[in-house]
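> next comes the sequence, and after it the predicted model I'd like to discuss.
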Amino acid sequence: MRKILLTTLLTLAAAAASAQRKGAVTATVLDAETGDMVPGAVLTVAPVAAPDKQQHFMSAYKGAVSMPSLAYGEYTLSVSFLGYNNYETTFTVAAPRQNLGEIRLRPGVEIEAVVKEAKTLRTSQKGDTVSYNAGAFKVVADADVEGLLKKMPGITITDGAVEAQGEEVKKIFVDGKEFFGEDVTTAIKSLPAQAVDRIEVYNKLSDAAEFSGMDDGEGYKAINIVTHKNMRQGQFGKFYAGLGYDADTKTGDRFKYLAGGNANIFSGDSRISVIGLFNNVNQQNFSFEDILGVSGNTGGGRRGGVGQYMVRPQSGVATVNAVGVNYSDTWGKRDQVTFQGSYFFNNTHTENESTVEKWYETPSIDTLSTRGSSDTQAYNHRFNARLEWKISPNHNLMIRPGFSFQSNDPLSRTMGWQYGESGYSPTDNFSKSARSGYNVRTNAIYRAKLGKPGRTITVDGMFRYSDFTNNSNSYSNVAPVLPLRPDGADAPWGWDADSYTQLRYLRSMAPSSTLALRGEFTYTEPVSKFAQLSFQYRAAYDHQERDKKSYETGADFSIAGIAPMPALSNTYESNYLTQRVGPGFRYSKERNTFVANVYYQRSSLDGQVMQTDAEKIRHNYDNVLYFMMGQLNINRENSLRLFVSSYTNNPEVTQLQSIFDISDAQYISSGNPGLNPSYNHRVNFHYTNSNVEKGRTFMWMFSMQA
């Protein structure tokens, strides 16, 4: 029994050892006629017993071939190279080293080359949409969409702001779906250029206008990125990183770094895109939303509303950490629910140092010399979404929720002197603030078709609430101008600042909040096959509150036992009610469109300013507004578009109150109780000519505002 077992084990061991034996095979690939070496030939090797287990090799320098670690046995060999007939044979591996010798390839039959040249179509036009063929514009291998857009005529990018045909692009779409909300800068850096089939530039109607079919004049310029069909299913992206050392840097960060990238997971209608950027070399590629003026802007007109604009990168040396994600999908048996959403986080730390030297020759010979520095920390969170539900063929509902939060903590100081014939005046200003705010908003639009084509009703509603806190400590020099500069001083920085400086220390606290409600009703009625009449009523209510208290303190900024300064403190609230009503007309035939609307608008302001005595502010404003748009497609190559409209900006209560702001002794301002609304007229004209045969597009734009 033991002998049988031992014999079996020895047999298995021998078989295993034999099975594990491998050999290295070499060869040389040559031209059969000239004897020249052929590098780059492809060799396909497969066991005769298992032809599906193929291995591939390539001839190297001087046609040398090396096939290491082939198990003992019989193999088939196929050799191919462009311009040669395939070479096929079999060989057996039975030794640790084996040379197949020379493999001679015979040239194939030569045929005459057939070359057909065609000019790549760069642009084309359909209606008011200009389409750019991405393949006709050459970019580097790892370029993103931003690099592609910079190559296209009529499109410019400056500090992240994209302009097309002379107008700022407000949104980016990918295959017709919103991409990163209103953050255009982030959107164009999130996709590689190689994924793009074409770029479409067009005039996007507002949500309400798309639902009602009546252009309301509140549209905007948009870009739609159409991807290649093979890129709509799969994963792709780009990542990069760099590290450097600067021995002479003055910023304090000797090690410099830059890292970032994007990743995209596309599966039909389900799409996820992630983008990131981390650096300390002042690369602020992403724009971020200013919620409530926490970057310094606290006012503005009624158009757009607070928090509805983007802030471009500021000067200075910034450390940036930014992450964004965009998700879109379609659900339901009939794809009746569409969702698009994005979240973005941005953290910036910006340091800025400045030196100003100015010389004046008139009206008096003076010299101004200042040095300033600032340090700002900012955090921003933003979420936007769009949910559309096609309830039935005649009923649609669209909801846009949004939330944003931002904190901004700036620290700045400026010192300097102005001296000369006008006298001598030192400057010493300091400010340190803590600002934060959030914004919650929701838009909803419902549209119903009432049986007859062209007969619709559209109901549009909006809610927005924002809260903002601004606490600051500051001081500024209030010393009077001296008639003469100090004797013996040969440079401004040689003077004794304490002898000519009288600082006033201020502590300010200014919480504020806003509430905005808007409702709009639009009814359209067809009057012919190509014409519609419309009726629109809109009501908007805006409520603002602000409680500013300023204290004149000592150098420690303590307010214990100190009452607010009446001249620098005020509490106010305002209520704006704006109502607009009017008819409209729309005519559309064979891609030619004419729209005209006229509205009567009445705005009522009811405000109250609390200071020593309550100051009531009540105003009513009556205006007639108009809007007209014409789109004329002369032929397939030529089109005209004319846009004429008017709008108003009503003054804020802070612009109307007769209170002086003397928080900065060098910049004193006050409101004007008699201020009237601004009435604005706009004209935009576009002419586009597209020559398909020559691949040429000519655009002429004219705009005017009064």
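Right, received. Where do you want to start?
> hey, let's count contacts and neighbours off CA atoms from now on
Will do.
> what ranges does the stretch 101-250 of the chain have for its helices?
Using DSSP state H, counting those that start in this stretch, the helices found in the stretch 101-250 of the chain span residues 145-149, 184-188, 207-212.
> how about these in CSV, adding mean neighbour count?
Output for these, formatted as CSV (neighbours: other Cα atoms under 10 Å):
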stretch, mean neighbour count
helix 145-149, 21
helix 184-188, 24
helix 207-212, 20
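> so for residue 504, which of those helices sits nearest?
Closest of these to residue 504 is helix 184-188, at 42.2 Å (criterion: Cα to Cα).
> elements contacting that closest one?
Contacts defined by 3 or more Cα pairs under 8 Å, 6 or more residues apart in numbering; DSSP states H and E place helix 184-188 against strand 161-164, strand 167-174.
> chain center to the first one, what's the gap?
In other words, strand 161-164. Centroid separation for strand 161-164 versus its chain: 11 Å, with Cα atoms, centre = their mean, to the nearest Å.
> which residues sit against it?
Here strand 161-164 makes contact (Cα atoms under 8 Å, 6 or more residues apart in numbering) with 154, 155, 156, 157, 168, 169, 184, 185, 201, 221.
> hmm, 7 Å instead?
Contacts with strand 161-164, where a contact means Cα atoms under 7 Å, 6 or more residues apart in numbering, come from 154, 155, 156, 157, 168, 169, 185.
> cool, and the last one?
Residues lying outside strand 167-174 but in contact with it, judged by Cα under 7 Å, 6+ apart, are 162-163, 178-179, 181-182, 184, 187, 220-226.
> over to stretch 605-622?
Stretch 605-622 has contacts (Cα under 7 Å, 6+ apart) with 566, 570-577, 601-604, 653.
> selecting buried members of the residues you listed in PyMOL, what would you type?
Buried residues among the contacts of stretch 605-622 (16 or more other Cα atoms under 10 Å), as a PyMOL selection:
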select buried, resi 570+571+572+573+574+575+576+577+601+602+603+604+653
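> putting a second one here so we can go through both:
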Amino acid sequence: MKRILIILLTLGLGVTNALAQSSLGKIKGQLTDQTTKEALPAATVVLLHAKDSSVANTAVSDNKGNFEITGIADGSYRLFLSFMGYKSVYKPITISADNKQVNLGNLAMEHKGVDLKGVEILEEKPPIVVKKDTLEFNADAFKTRENSVVEDLLKKLPGVVVDKDGGITAQGQTVTKVLVDGKPFFGTDPKLATKNLPANIIDKVQLIDKKSDQAEFTQIDDGQTEKAINIVIKKDKKKGMFGRATAGYGTDDRYGLNFNLNRFRDNQQLSIIGGGNNVNNLGFTAQNQMSFGRAGNGGGGTGRGAVRMGTGSSTAVPAGITSSWNTGINFNQTYSNKLILNGSYFFNDNKVNVLQNTTQQNIQPNYSNFQYTNTASNTENANNRFNVRLEYNIDSFNSIIFTPTYSLTNANSNSYNVYSTVGSNNKDTINKGATYNDGQGNTSSFGGNILYKKRFKKKGRTISLNLGYNNSSSDQTSTVISNTTFFNNAIRKDSSYNQMNTNNSDSRNVSANLTYTEPISKDRYLEVNYGITNYTSNAKRFTFDYDSAKLNYNHRNDSLSNIFDNHTINQQTGFAIRTVKLKYDYSIGLNLIFNNLDNDTYSFRTKRDSTITQHTLNFAPNATFNYTFSKNKRLRLNYSGITTQPTVQQLQPVPDNSDALYIQLGNPNLKPSYNNTITVNYNTFNFQTFRGMFAMLNAGFGSNKIINANRYDSTTGKTISMPVNVNGYYNVSGTLHNSIPLSKTPGQNLNTGTSVSYSRDISLNDMQKNFSNTINLAQNANVNYMLKDWLDVSAGGSISYNIVRYTLTKSSNANYMNYSLNADVNVTLPKGFMIGSDINYITSSGLSAGNNVASTLWNANIAKYVFPKKQGLIKLQGFDLLRQYASVSRSVTDNFIRDTRSNVLQQYFMLSFTYFLNRFGGPNSNNRGDRQGMDRGMRMYRGGGGGGGGFRPGGF
């Protein structure tokens, strides 16, 4: 079935492309210098429709000056060829049934002089520009459907992949931040920008390897690099108001509401968004979600914190049904060259209902058994988050960046679990029971950073001070009612408890980092730094047993209650030397990290305090190397070390019995973990052919990794887990991403990704070391193809093969494969009609019997534009037409193999209406923000003196 789908999809695209190309025209030629006869590479070639000067296609000449434009429909055109320092060439072109192939031969270009027949090209921008740390795309060169959002545009860009939930991967790396005109948009959530801003207002999309504010100032890489996208708004779209609003209702009381309203000015951005639905469509990244119990759930068996040395999921289908409401406001204001203010507030309320059926094989060196669990849970998280960024340039030498943040989450959760454990041989029942959990709580965090930067008159001499503060607190109350029967050699023992737990924690950290840079030669700089961070945390856990006589929880359980205090001082000092040459730069440095930790625990059971003191020293070398082979080829190497503090939940030595069969303990003896990371990146992009290749190699190793050590009781089926430090782990992985153009039209790409990884990890089972060796091989591919303005197709697939081997629990060894296929087709019909359909097929092999289930999700819709200028859209859509949507997953660890089946959203149909608002100022607005030809392709400015049909303002 899978092979047939792939073959049919490939053949379909090939036939469509072949039929289209066979009836379309082609233009080719060669550009040379009129005097020297030398070829002119990387010249810009623009084909415009003669009737309205809208862009039909673009090209760039190759190293020999040759260019070629294919896929041209019959009609009259004007061809412009431009090269910096030369007169532009103007050629009228006609494509007809008798003239499909136009060979212009050699076109000699003259130096200087830019005015030709009253037309002057003032500014030009090719589809793709390669810069040092940035790959820049001209948005108008990549066709999208009318009223598309930024997410749709990103799918057209070479090397960029957007998954079904809106997650973005660029050049093999996850995009963690999206900026608008270089400014934050609703904090750091990429989806709020890509799912709300329309594509037709975008001038450029920039893929950036963004450094920290500190590194951007000192120009000495600190290894804190993240993949970011900067969206540059068109100049003529910075004065106006735009947005959209959608309301829909469907079968089974399904509903969907959302709106966004944006008002942009030259120096101001104001955006308001909101919405709600019960069809699992978040539209944002869930953050600051609270869980109850250290297991990460309401006591259910699916959240157990065992070390997952090898893990895989057979599907990417989200479990459960989610309903959500959200609203937010984002404000950006440039008051002057000295003062820039960005701020946002966002609120979301998510409710998730999950039903799960789990089969888990517990594996130990000498025995194994099976545990069966049915879970029903309901969780609600209401989160408020507030972000501000204030940049103030005191003068040309001094500046300040202030970034305060605030978050508040209120949550409640309840779950009911029914479970039983049976032996693997005789199938005798080991235990059976049920647990009910109910929890309420809130958590808040407030903090911020102040970065003061000063430049001196001597170039390269700087000093900066970064002050940070963060305070977070959590108050939780949960009730656990558990009844379990244990069977040991036909001896029955009942265990039950009804308890209320209160967990109150408060943590604070204050930090200061001072950095000084000094030039020591023309191309070499020295950086010295010192930083100190003071961590303080306090946790109080009280457990009260239920008093049936007084009908309340009034008897403190001293064995499950304690007060815990942690105080840690972390100091870091070091230096780095940076050298900058014409084609390469590098930095080498060394940091010393001193960590002093004091843990104080008061036990109500023993009525006494205990104190643990630790002193650790880590050497943290760091190094970066960047080599630019050419404008479009770059190599980057980075090595860094980082220390991670254990959480207060991991340190607090009191049992958490929210899961009757999985008891978690804290460990006050934990040390901070230290991890080394080595990354190698090689990127190359050919801006003439639009072909790119992005390769990355990662390796990691370190010491004192924090894992969960498990002790399993075969007679009761209970697991006791406690975090400990271990050494001896490492991992290495390599990825290769290719972007292959399917035609000379930008946006029609084949993106492929190949990854290979190997990891060696360690765990402790009944105090015995168990090493794992995991190999993962994965291949994915996706294609985007757009035929004129009526057919838009995207399709893709992936396959991954997992091999897991253990040195101790060999029965956990596993081989399994995951497969996925997807396709999305949209057709624009006459009279404003559109039809669309998408299908996602996911399956796996290697799971336990009954769990190798395929999931097929087929959706379809039909829509029609209404009102003048297509301001309204009526859509009828159907979800899960085949009723084959399913969620099946597998987790493989050193001591269990777990297969889980969950409930998912069922078939529904919905009718919706969308209203589009596009009102822009300026001489060329006409309130037509998505006019065909004006917002697509490369554009030119009008010159003096008339001539031709005129060129639209907006620039390259």
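Sure, I can see it. Note that this is a predicted model, so its numbers are computed, not measured.
> give me the TM-score for these two chains.
In this superposition the chains share a TM-score of 0.74, using TM-score structural alignment, normalised by the length of the first structure; 562 aligned residues with a Cα RMSD of 3.1 Å.
> ok so, going back, got the contacts of stretch 605-622 of the first structure as a markdown table, with secondary structure and distance to residue 705 of the first structure columns?
As requested, those are exported to a markdown table (DSSP: H, G, I helix; E, B strand; the rest coil; distance: Cα to Cα, whole Å):
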| residue | secondary structure | distance to residue 705 of the first structure |
| --- | --- | --- |
| 566 | coil | 41 |
| 570 | strand | 36 |
| 571 | strand | 36 |
| 572 | strand | 33 |
| 573 | strand | 32 |
| 574 | strand | 30 |
| 575 | strand | 29 |
| 576 | strand | 26 |
| 577 | strand | 26 |
| 601 | strand | 20 |
| 602 | strand | 23 |
| 603 | strand | 23 |
| 604 | strand | 26 |
| 653 | helix | 26 |
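> now the two most distant members of the contacts of stretch 605-622 of the first structure.
Based on Cα to Cα, the longest span within the contacts of stretch 605-622 of the first structure runs between 566 and 601 and measures 37.1 Å.
> out of the helices and strands packed on helix 184-188 of the first structure, which is closest to residue 12 of the first structure?
Using Cα to Cα, these put strand 167-174 closest to residue 12 of the first structure, at 63.0 Å.
> skipping adjacent residues, who's closest to residue 129 of the second structure in space?
Computed as Cα to Cα, 6 or more residues apart in numbering, the closest residue to residue 129 of the second structure that is not its neighbour in sequence is residue 136, at 5.1 Å.
> how deep is that neighbour tucked in, by neighbour count?
20 (other Cα atoms under 10 Å).
> the first structure: which residue goes with that one?
Structural correspondence for residue 136 of the second structure with respect to the first structure (TM-score structural alignment): residue 131.
> got a list of what its match touches?
Residue 131 of the first structure is in contact with 123, 124, 125, 198, 199, 200, 201, counting by Cα under 7 Å, 6+ apart.
> helices and strands around the top strand by length along the second structure, which ones?
Determined from DSSP state E, the single longest strand within the second structure is strand 491-521. Secondary-structure packing of strand 491-521 of the second structure (3 or more Cα pairs under 7 Å, 6 or more residues apart in numbering; DSSP states H and E): strand 462-488, strand 524-547.
> what angle do that strand and strand 524-547 make?
Here the directions of strand 491-521 of the second structure and strand 524-547 differ by 160 degrees (axes from the mean of the first three to the mean of the last three Cα atoms, to 10 degrees).
> can you point out the buried residues in strand 491-521 of the second structure?
By 16+ other Cα under 10 Å, the buried positions in strand 491-521 of the second structure come out as 498-519.
> tell me what angle whichever helix or strand residue 403 of the second structure is part of forms with strand 462-488.
Per DSSP states H and E, residue 403 of the second structure falls inside strand 398-423. Angle between the axes of strand 398-423 of the second structure and strand 462-488 is 10 degrees (criterion: the same axes, to 10 degrees).
> name the helices or strands packed onto strand 398-423 of the second structure?
Using 3+ Cα pairs under 7 Å, 6+ apart, the elements in contact with strand 398-423 of the second structure are strand 368-393, strand 429-455.
> need those in a markdown table (columns: mean neighbour count and distance to residue 901 of the second structure).
Compiled in a markdown table, these are given as follows (neighbours: other Cα atoms under 10 Å; distance: least, Cα to Cα, whole Å):
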| stretch | mean neighbour count | distance to residue 901 of the second structure |
| --- | --- | --- |
| strand 368-393 | 21 | 10 |
| strand 429-455 | 21 | 19 |
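> for these, which one sits closest to residue 4 of the second structure?
Taking those one by one with Cα to Cα, strand 368-393 is closest: 36.9 Å.
> ok, now how distant is residue 576 of the first structure from residue 264 of the first structure?
From residue 576 of the first structure over to residue 264 of the first structure the distance is 45 Å, taken as Cα to Cα, to the nearest Å.
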